[in-house]
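Novice: sequence and predicted structure below; questions after.
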Amino acid sequence: MRNKSEFLIFKCSKHQRHRSISSITLIIILLLDRGTKLYVSSIMLLHDSFPVIDGFFSITYIRNPGAAFGFLANASHTFLSLFFVVVSAIAIVLLLLLIKNMKDEQPLFTFSLSLILGGAVGNLIDRVCYGEVIDFLDLHLMSYHWPAFNVADTSITVGAVILVYQLIVKKREVPGVQIFKE
């Protein structure tokens, strides 16, 4: 009689599962990010907005040449484009190296880094194609307005929260990287 695990669709080694988590996460994030950005930019004019939940959530099509919270707001468009492409490319290479060296028994680390990687690649594609990032998710809470963002930004944020949770709350270490040294 065969072992039940032989009948699994994804019969693979731990190392292959580790790579699968990363690849599947990256593909899903890129498809969601690109798909939503292309859809919004094809049906809306720049700066158009429509409420989804009145007074709380709108879809607002903007293009962001800078970074969050006005970082480098006074820099030239050429400098910003080059700066963010280079910084994103370096971050992507570092994330790929971390994922490659990740231990197989740490799928949550792999998942969190893959979320961050997917978001970084998604926003890099925008920077290379348009020189700026397409944002459209627009939150309001009473008189407070959160800057518009996109699926890639959300992916980066969720990945970072999971990573910080693993490092601080669970006190786990990223393989090959010593964060907390006593």
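Specialist: All right, it came through fine.
Novice: C-alpha only now, for contacts and for neighbours.
Specialist: OK.
Novice: contacts only, for the spatially closest residue to M44 that is not a sequence neighbour.
Specialist: Leaving out its chain neighbours, the residue that sits closest to M44 by C-alpha to C-alpha, 6 or more residues apart in numbering is Y61, at 6.7 Å. Residues in contact with Y61, defined by C-alpha atoms under 8 Å, 6 or more residues apart in numbering, are V40, S41, M44, L45, L46, H47, D48, S49, I134, D135, F136.
Novice: mind checking which of those are buried?
Specialist: Neighbour counting by 16 or more other C-alpha atoms under 10 Å classes V40, S41, S49, I134, D135, F136 among the contacts of Y61 as buried.
Novice: and the comparison structure, right after this:
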Amino acid sequence: MSLKKAYLVAIIVLLIDQISKIYIKTNFKLHEAIEVLGLDWFQINFIENEGMAWGATIPGSYGKLILTLFRIIAVIAIGWWLKDSVKRGYSSYLIFSIALILAGAFGNILDSVFYGVIFNESTASQVATLFADEHYGTFFHGKVVDMFYFPLWRGTLPSWLPIWGGEEFLFFNAVFNVADAAISIGVAILILFNKKAFAKPQ
């Protein structure tokens, strides 16, 4: 795969990610949820994430800034990895995966860097406005928009299971966005097609 095609993949994923986030942010109240096609296991559920994956955060007043700067450094490194992989003639599996990871990482960076200064606050009673006069944050302190929710199974685990036996369990309880999905798919391709992805260039 050429570098031009890899960048095209990344740009398309990034556009889908940002369009979906802006639509959700400007049409849904915070924690508003709807079922897609009447399916209780496929929902749009608008939440905002101030930290890393799974809602983790870096403690301290500069935690958010440190996280955002780390993401920017990571994107620069991934971009170099993509360009170097194309230059060295690595497989399309590897290049496509890196393009997905790059787009996903960059998509969440845009939220963190810019959303705080282009939106007002999303609340349970208020839908946010794009380019609002009163924004909710500052540069590098925006919140990441998440919306896809797949609660596929909810039930009680068998009592014979160690540690968690008899407890209520929900699979899958994460809420994520297109950028998160792109990163996950990219990593999954690298794992499932490891030999093809990292095969030595001809």
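Specialist: That came in fine, so what should we check first? None of the values given here were measured: they were computed from a predicted structure.
Novice: coming back round to it: in CSV: the buried ones among the contacts of Y61 of structure 1, plus distance to D33 of structure 1 and secondary structure.
Specialist: Shown next, in CSV, are those (distance: C-alpha to C-alpha, whole Å; DSSP: H, G, I helix; E, B strand; the rest coil):
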residue, distance to D33 of structure 1, secondary structure
V40, 11, helix
S41, 12, helix
S49, 19, strand
I134, 10, strand
D135, 10, strand
F136, 11, strand
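Novice: save these as TSV, and put in distance to A91 of structure 1 too.
Specialist: Output for the buried ones among the contacts of Y61 of structure 1, formatted as TSV (distance: C-alpha to C-alpha, whole Å):
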residue	distance to A91 of structure 1
V40	27
S41	27
S49	32
I134	20
D135	21
F136	24
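Novice: chain center to stretch 98-113 of structure 2: distance?
Specialist: Computed by C-alpha atoms, centre = their mean, to the nearest Å, the separation of stretch 98-113 of structure 2 from the middle of its chain amounts to 7 Å.
Novice: give the aligned equivalent of Y149 of structure 2 in structure 1.
Specialist: Superposed on structure 1 with TM-score structural alignment, Y149 of structure 2 falls opposite D138.
Novice: what helix or strand does its match sit in?
Specialist: strand 133-141 (DSSP states H and E).
Novice: mean per-residue distance, that strand to structure 2?
Specialist: With mean C-alpha distance after the TM-score superposition for structure 1, strand 133-141 of structure 1 departs from structure 2 by a mean of 0.7 Å once superposed.
Novice: tell me how far the most centrally placed residue in structure 1 lies from T78 of structure 1.
Specialist: Centroid-nearest residue in structure 1: G119, 2.2 Å away (criterion: C-alpha atoms, centre = their mean). Applying C-alpha to C-alpha, to the nearest Å, the value for G119 of structure 1 to T78 of structure 1 is 22 Å.
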